[in-house]
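Visitor: Whatever this is, show me its structure:
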Amino acid sequence: MGHQEDRATGCGRQVPNPTNPQTTMSCPGSKTTVYYYDDNGNCINQQMWPCNVCGS
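Guide: Sure, this is the predicted structure:
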């Protein structure tokens, strides 16, 4: 039986700073990638979910 792993990574995308529009800030959200593995530990599929606050 294969397995799956969820990995959350920071979005890292630069977005306008709401408190100071002249500057940008790194998006604080995270996005999740789910990796699916077969019985031999080979990655057979992955599914990415977009950033949960700042879009993709």
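
Visitor: all contacts plus neighbour counts: C-alpha atoms, from now on.
Guide: Fine.

Visitor: list the contacts for the closest residue to His3 other than its chain neighbours?
Guide: Spatially, and ignoring its direct neighbours in sequence, His3 is nearest to Tyr37 (5.3 Å; C-alpha to C-alpha, 6 or more residues apart in numbering). Contacts of Tyr37 were listed using C-alpha atoms under 8 Å, 6 or more residues apart in numbering, and they are 2-4, 43-45.

Visitor: Following up with a second sequence; could you model it the same way so I can compare the two?
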Amino acid sequence: MKNGSIRIALFTGLFVGIVVLLSEYFIPKTSLITNVIISGLSALVGGLIGYKLFFPSKT
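Guide: Take a look at the predicted model:
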């Protein structure tokens, strides 16, 4: 496993945690399906942001 992959995974986990905590704080009574959708989308976005941060393009 490359060092960049570990950084991306840690960044994504931290990003998902923050988004889930904020969504629970601002929207306290959401269903399980909504929480799963928010978690999945934040993992996707966090992974994309982490990839852009830790593997910049060489152009």
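
Visitor: Would you mind reporting the TM-score between them?
Guide: Aligned and superposed, the two chains score 0.28 in TM-score terms (TM-score structural alignment, normalised by the length of structure 1); 31 aligned residues with a C-alpha RMSD of 3.0 Å.

Visitor: before we move on, the earlier item: any idea which of the contacts of Tyr37 of structure 1 is closest to Ser30 of structure 1?
Guide: Distance to Ser30 of structure 1 across the contacts of Tyr37 of structure 1 (C-alpha to C-alpha) is lowest for Gln4, with 18.7 Å.

Visitor: secondary structure element for the closest residue to that closest one other than its chain neighbours?
Guide: Take Gln4 of structure 1 and drop its neighbours on the chain: the residue closest to it by C-alpha to C-alpha, 6+ apart is Tyr36, 4.4 Å away. Element membership of Tyr36 of structure 1, judged by DSSP states H and E, is strand 30-37.

Visitor: And the next helix or strand after that strand, what does it pack against?
Guide: Once strand 30-37 of structure 1 ends, the next helix or strand along the chain (criterion: DSSP H and E) is strand 43-49. Where contact means 3 or more C-alpha pairs under 8 Å, 6 or more residues apart in numbering; DSSP states H and E, strand 43-49 of structure 1 is packed against strand 30-37.

Visitor: which residues in structure 2 form helices?
Guide: Counting by DSSP state H, structure 2 has helices at residues 3-26, 32-54.

Visitor: Buried residues, the first one. List them.
Guide: With burial defined by 16 or more other C-alpha atoms under 10 Å, the residues of helix 3-26 of structure 2 counted as buried are 8-9, 11-13, 15-16, 19-20, 23.

Visitor: I appreciate the help and will end here.
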